[in-house]
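Asks: build me a structure from this.
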Amino acid sequence: MEASVGFVAWRYLLPSTPQGLHGTWKGDRAILTWQTVDAVDEYEVFYRRPGSHDTAPWCSKSSGKSVMAEFDVHTGLPYEAYVVAKNWFGSSDRSSKINGCARAPAPTQFTVVCDPTKPLLSLKWNQVSCSVGYVIKRKSAMESDFHIITTIDSSYITQSQDTNIIYGMSYTYMAISLDRSGESDSSLSVVVCPRVPVPNHFAASTPKGLSATVLLNWQAVPNSIAYHIYRRRAEDPIYQNPILLMTLRNPNANSYLDQTVINNVKYIYTIASEDSAGVSLQSTAVVGMGALIAPNNLSAEPVHGNNCIILSWTEVAGALGYRIWRSGGQPSTEKEIGLLSHEYNTKYVDREAKHETAYNYTVQAFDKNTKYGPKSNGVKAIVSKIMPPSERQKTGQKATVPVMVDVRFGDLITENVDAIIVCLSSDELKNKILNAAGHSVSLIFASVHQRDINGCFKASGGLLPCKNIIFVPWKAPAESLDISEQSIRTFIIIALQCAQQHECQTVAFPAVGCGGLGYDVHTVAKAMVSEAYKQKKSNSQTSIEDSTIPSTWEKTSDTYNLRVNVPVNSSEGQAVLLDFHRTMTNYDSYSRIIRIERVQNERWFLQYQIHKSEFHRRLQQDTEQRLFHGCAGGESAVKSIVEYGFNRSLAGTKHGKYALLFIEFIFIPIFPYLLECFFQIGTAYGLGVYFSSKASESHNYTKLSNSISMGERYMFVCKVLVGKTTQGNASMSTCPAGYDSTGNGSTIYVIYHDVQVYAEYLIIYQ
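Replies: Here you go, the predicted model:
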């Protein structure tokens, strides 16, 4: 009984079992807490791994008031633990067991940074020392779930890269720690949208051997989808911000040739890349400038037996004309012998070359900004003297002197050629020529003509600048036009044969039948030129000089199409639209360019070229300007202008009669023309045809077309010879003496001679 009582007393003195055991497991540390037990000297905490048969104390606390224990654990491994309270009398019963597993904490300071030069994202985070590695997960804007892109098996590696990205796509990233149990906590997610970088090494240069061209180069950006090139003039007072010049949809492109520049004008360029999210920022600006180049492929072909050498070369883009230089002979110093004021003229005939004299020729281009461009390589030529006819007769050789037919606009009386052709049936022309040539020539004519009234004969030029006068019999038939045209061709053949017989090199023809007979000058001119070319082909030594048709013109069955579509995105189309966009100050006036047409009126173009040469000779400068003309008469008026040119007699009115311009028969036209056009532009600066350097001003005088394609407007881009201009007023029916045009002194020009303009392009827009 006493032993039993003692045991109870002893048990009563033992500490109570600890209650409320709770564990916090994190990283490589475990923290246990429990409720305080009275009369305790210390606590002992025991642990073991599940399945282990050994139990070992973690640590013990000597304070009876302690209710917490902290100790190291292996991250990612499960544990079970309990607590025992102890005093002088012994130990309490074990507390309830607690299970736990300390997991690696999430990585902190997780960042994702885009590389500015290439498709690469750099990921970084702080080290989790108790982890065994990391997992990087990602999802794109098009994905709903994360997926692993990288697994790292070391806690010391705290950075990674992602190169499998698409510019413009949004991505979400997270970093997750790994421990012995697998994936632990994840970091905060980071959203990033890598944008395509600006192309590097953007540069502008003047390409060698190319005129009116700027070469742009850059380093291609991987994974970009396009490049946008912007441009503006460096000294443009209106547009200070760059305007989109071109979009290249080739992601591998690394260069572009801008062939729409004006030589010696500075342009500022920038470039931007494009990705699926849009266009990047623009690059640092670079400056480019085109420059005239020396004409290439210069050749000199002597026409033996004549005092002439034919020069030809390759057209220089952007040139307004060419200067021809010659050295050799007396004096031997180089001098300028010719000037061609049109970019398409790439041939020149030196008619002052002396026989058996060596000459060296060079050619240089010029434009509005460059008076003297670089000279071409020199070429040498010597023209040989042909054997006299008397010597040829002795040796049995036939005369093979070539005939040079010089077709140009002018008065026969003033032509300085080897021979002028006079039609014997044209009394008015014949008498005028004889009176100007002098009495002695008239006597010779009367004597010869009396002996052979139907023959072709030659007389001296007398007081005229020409060396000879060739009289050719011809009587116009009264039958159909076809018979008349054939008769004209016969007249040309007889005249050329007679000129060749008398060793004449340059010949000037009248427009036969266009005076009192009233023949259509277009038909006559066409027949004359056509037959002259035919004779040239039949005699390889015959040379004909005429104004050169632009190489860009297109033919169908040997006939130039009057209207040819020009692609808007071509270099030619962009060049046409450059000034149109720049001077159409009110962009609300139009919404889109429908198409561009090139006007190919051979007759009109050649006549304009002749007039242009005369302007340059008279004024000693190039006064050609590219101006706009708004067409108010719709498609019918456009067709009339394209076929017949502008008619100033209708200026200031809405309707008018057809006006037919006949060139007086003492002139030598290439293609005179019918004139028709409707106007609604008023006569504030004179009764002529109005043009403007601003497309916005010409736009005000267009009106909507009534065609099926509703809303179309028509505007011509014209070459205009403004010459010497003065202030105009509404009372001027002709241009004041000493001037070639009137206007407002700034943007508007009025011309009074229809050959001063050629409609080069037609812009149809809405």
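
Asks: from here on, contacts and neighbour counts on C-alpha atoms
Replies: OK.

Asks: next, count neighbours for Ala637.
Replies: By other CA atoms under 10 Å, 18 other residues sit near Ala637.

Asks: now the one 4 residues further on
Replies: Using other CA under 10 Å as the criterion, Ile641 is surrounded by 22 other residues.

Asks: can you give me the buried ones in the one helix or strand it maps to?
Replies: According to DSSP states H and E, Ile641 maps onto helix 634-644. The neighbour-count check on helix 634-644 (16 or more other CA atoms under 10 Å) flags Gly634, Glu635, Ala637, Val638, Lys639, Ser640, Ile641, Val642, Glu643, Tyr644 as buried.

Asks: the last one and Ala659 touch, don't they?
Replies: If I follow you right, that is Tyr644. No - counting by CA atoms under 8 Å, Tyr644 does not reach Ala659; the two are 9.9 Å apart.

Asks: quick one more, to check against the first:
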Amino acid sequence: GNLIKIPDSIHLLRDYMNRQNLFCACQPFQNSLTVYYFKSARFGVEESQINDIVKHKFQSKKIPLSMSLSSTKLLQKSEEFQTKIRQRLDYNKNICFSSEQDQILLFGLPEIVDELSTRFQTIKNDYEPKLFKISLKPSEIDYLLAMCRNDLKKMEKDYQSDGVDILSKLANGEIIAPLNVREKIELPISQLARTSTIQFDIQILLPVTAGNGFPFLLAKKFHCYLKTEIDTQQLPVTIPKACVDDESTNSYASTASASSSSSTSTLAVANGSINICMGDLTQEVVDVIVVCIESTKLRAAVINVAGNQVAQEFTTQSSSPQAIVTSSGTLNCKKILFLHWQPENDRTLLKQSVSRFVLEGIAYATANNYTSISFPAIGCGNFGCSIDDISQMMIDAAKQQLVKLQTNLQVSFVIFPQQQQVYDEFCKCINPKQSSIHEGVTSHIKRAMMNVFSKDGGGSQRESTPLKIMMFDKDGVIWSFESNNGWEKYSLKSTGELEDAYQFKQQWVDIINENMERCRVHFDGNMREECGQRVRQVRRVLNNQQLPDTWEQSDSKRVSLKINSSEYISILQQFNNTMTGKYTQIIKIERIQNERWWRQYAVERDEYKRKFPTLNYEKALFHGCPNDSANLIIEQCFNRSFAGANATVYGHGAYFSTQASYSHSYAKPNASNEHCMFIAKVLFIKPTTGNSSMKTPPPGFDATTDGAHIFVIYLDAQAYGEYLITYK
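Replies: Predicted structure coming up:
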């Protein structure tokens, strides 16, 4: 069998028999092994002894090499492994092997064969290219293949020796890569694919062929990918009769006037629709009618029309802080849903409360398999809220839920006939040609959309076709000004004005700032805002949805904080909690701005946030180290290969502590007697007590600990060194 295929096996048999004082000769012959021996009693050799040695004292094992040979690194590691075996002192005594095109055959003592087989299997597992599923949405895969092909080709080239294949398999949500480089590839791919999706309907007056024409080319200029779906929609049109006389003309005019009180505008969203109606909420023919409990006039009117049964049901539940559900009474619906809502002075809080009101109504309808629901326009009456804000917030909330749930729900917003201005604002929100882009759309996407859809392509006017478009936003910007509290963001409106002027290479632009002051922002080498005699510094930072707002433009990965800044004071307070009286001077506190490291950490942080949204998964911990180690960490992160430099008592990983005084013992001073200590963001939710043998945490845990203040992590992306304190 396998024994005959290993020429060196006869050396093992000879050596072993000689050591056993068995005088024999071994020789391969065709497809067999011949053993010559003396039967005489003088030498004491029995045939059973030879059979026992050949069949039981040694073991052979086949290691298949059926993996892809496209990985030159795997071939290199395989050859290195074979060389080490040949260099063993006991080669041809206790172990030997032969290498064929599709397998390696090991022969020797069983314990050595098992050990080498396991070691080679580990090499295969680490370096053999395998097919992996990658966690990406279909829209993200489309974006990568359309917009990031060159980046992916470069990545394949960088890992060519590892046998990496991305492009040929990505359409199926798969990649080919060895286990040891899978994480290195998945992280940058995930970063490239981190996009925002905007879906909206638009009436367009030109033919669009997917992937061609100026809309797609222009969108590509702004790092956007357009995906189009063309829908048709039936619109009823009243055809008037010919005017015979003045009386018939007046009759038609009065009919048209009467019908305007119940006019409706409709927008298709995903599988459902949003309707803007002018009429009476109590006359709606839908499954669910929503009423705001705090709108006393509306509530009283609805209950009055619905009848005594609804009034009794409402009174019975009125003490509850939760939503109240009643029967329909005499209304043309199945249920009446009474929800709580109060206006907020702060715009952010107002948006949250309005969204919650709409989301709660839609959630009730979908949970009970209803297909239609009508809302009132809350806040637009006695509450005195901004009509354009309320309309945009309610429409946005409805859109988001319909896209998210992919339900066939019909959502209606019913406006009183006397509130024409409210009706017009709501209609603008579902008509992109009349409305501006608000929250959630960065200024360069706004500009791209306006450029793309304001052109008529040079063709003649024709009947418009509703066009559903999704745009994937990759990058945006943050404009901010320097204040006593650090860098503060401009409003969305100001940000859009600043970015537009910046992109069109204007020297300056006038804006209204947060204090309602007219000021001028200059875009020369020293970007600044001038308002009378006051001058404030201005900065523009690319926002890829990951970089912290506090980061500044700098060519260095280390940015010194100003002593009087709130950021500096906050870090110093954390340090002093356990270090007061144990140092004499703070030399400097630096913010670490390693973009590659931060993005890697942010991907891991977002994954924790997705899996454990209600848990405290991110901690601020200390890490002391010598000065030269600090430089390495800033360049290479808390690399696990450094483990063991100080201790491995609780595992072979990167060590952190909640106490700066403990980490101080590892912050060895340099020649100038200066110490270094990091304050790091560290991710974990379930640590377990560690020991010196652990190289990874046990299954079900993501860190090890001493049970008190020391924590050990094992993934490079699990921590980010946010600040470095240098002190004496």
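
Asks: need the TM-score between these chains.
Replies: Once superposed, the chains reach a TM-score of 0.30 (TM-score structural alignment, normalised by the length of structure 2), with 254 aligned residues with a CA RMSD of 4.8 Å.

Asks: ok so, going back, save the buried residues of helix 634-644 of structure 1 as a markdown table, and put in distance to Ile596 of structure 1 too.
Replies: Listed next are the buried residues of helix 634-644 of structure 1 as a markdown table, based on distance: CA to CA, whole Å:
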| residue | distance to Ile596 of structure 1 |
| --- | --- |
| Gly634 | 16 |
| Glu635 | 14 |
| Ala637 | 17 |
| Val638 | 13 |
| Lys639 | 15 |
| Ser640 | 17 |
| Ile641 | 16 |
| Val642 | 14 |
| Glu643 | 17 |
| Tyr644 | 20 |
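
Asks: nearest to Ile470 of structure 1, of those?
Replies: Among the buried residues of helix 634-644 of structure 1, Tyr644 lies closest to Ile470 of structure 1 (CA to CA), at 33.3 Å.

Asks: look up how far Glu597 of structure 1 lies from the closest one.
Replies: Distance, Tyr644 of structure 1 to Glu597 of structure 1, by CA to CA, to the nearest Å: 16 Å.

Asks: picking that back up, for whichever helix or strand comes after the helix holding Ile641 of structure 1, packing partners?
Replies: Scanning forward in sequence from helix 634-644 of structure 1 by DSSP H and E, the next helix or strand is strand 659-660. Where contact means 3 or more CA pairs under 8 Å, 6 or more residues apart in numbering; DSSP states H and E, strand 659-660 of structure 1 is packed against strand 674-675.

Asks: which elements pack onto the longest helix seen in structure 2?
Replies: Longest helix in structure 2 by number of residues (criterion: DSSP state H): helix 347-367. Judged by 3+ CA pairs under 8 Å, 6+ apart, helix 347-367 of structure 2 is in contact with strand 335-339, strand 372-376, helix 387-405.

Asks: rebuild these as CSV, extending it with mean neighbour count and distance to Ile230 of structure 2.
Replies: As requested, those are exported to CSV (neighbours: other CA atoms under 10 Å; distance: least, CA to CA, whole Å):
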stretch, mean neighbour count, distance to Ile230 of structure 2
strand 335-339, 22, 35
strand 372-376, 24, 24
helix 387-405, 20, 17
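
Asks: redo these as a markdown table? Include distance to Leu145 of structure 2.
Replies: Converted to a markdown table, these look like this (distance: least, CA to CA, whole Å):
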| stretch | distance to Leu145 of structure 2 |
| --- | --- |
| strand 335-339 | 45 |
| strand 372-376 | 38 |
| helix 387-405 | 23 |
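
Asks: buried ones in stretch 439-447 of structure 1?
Replies: Val441, Ser442, Phe445.

Asks: any idea how far the second one is from Val83 of structure 1?
Replies: So the one you mean is Ser442 of structure 1. 149 Å.

Asks: next one: the last one
Replies: When distances are taken as CA to CA, Phe445 of structure 1 and Val83 of structure 1 turn out to be 149 Å apart.

Asks: what do you get for the first one?
Replies: According to CA to CA, Val441 of structure 1 stands 147 Å off from Val83 of structure 1.

Asks: that older thread, of the buried residues of helix 634-644 of structure 1, closest to Ile751 of structure 1?
Replies: Ile641 (15.4 Å).

Asks: measure that closest one to Ala69 of structure 1 for me?
Replies: Distance, Ile641 of structure 1 to Ala69 of structure 1, by CA to CA: 104 Å.

Asks: one more: Asp579 of structure 1?
Replies: Applying CA to CA to Asp579 of structure 1 and Ala69 of structure 1 gives a distance of 86 Å.

Asks: and what of Arg603 of structure 1?
Replies: For Arg603 of structure 1, the distance to Ala69 of structure 1 - CA to CA - is 110 Å.

Asks: and Lys430 of structure 1, by the same measure?
Replies: On the measure of CA to CA, Lys430 of structure 1 and Ala69 of structure 1 end up 135 Å apart.

Asks: give me the more crowded residue out of the two.
Replies: Neighbours were counted for Lys430 of structure 1 and for Ala69 using other CA under 10 Å; Ala69 has more, 19 against 16.

Asks: show the contacting residues for that one.
Replies: If a contact means CA atoms under 8 Å, 6 or more residues apart in numbering, then Ala69 of structure 1 has Ile31, Leu32, Thr33, Val45, Cys59, Ser60, Lys61 as its contacts.

Asks: redo that, cut-off 7 Å
Replies: Ile31, Leu32, Thr33 (CA atoms under 7 Å, 6 or more residues apart in numbering).

Asks: check which helix or strand covers it.
Replies: Here Ala69 of structure 1 sits within strand 68-72, counting by DSSP H and E.

Asks: pretty sure Ser4 of structure 1 sits in a helix.
Replies: Yes - under DSSP: H, G, I helix; E, B strand; the rest coil, Ser4 of structure 1 falls within a helix.

Asks: quick check: the gap between it and Leu13 of structure 1.
Replies: 15 Å.

Asks: of the two, which one has the most company?
Replies: Leu13 (15 against 9).

Asks: past the longest helix along structure 1, which element shows up next along the chain?
Replies: Ordering each helix of structure 1 by length in residues (DSSP H) puts helix 481-501 first. Next along the chain after helix 481-501 of structure 1, taking DSSP H and E as the criterion, comes strand 506-508.

Asks: what residues sit buried inside the longest helix of structure 1?
Replies: Residues of helix 481-501 of structure 1 classed as buried: 484-485, 487-489, 491-493, 495-496, 498-500 (neighbour count, 16+ other CA under 10 Å).

Asks: how about the secondary structure of Thr523 of structure 1?
Replies: helix.

Asks: hmm, I typed the wrong one, I wanted Leu429 of structure 1.
Replies: Leu429 of structure 1 falls in the helix class when you classify it by three-state DSSP.
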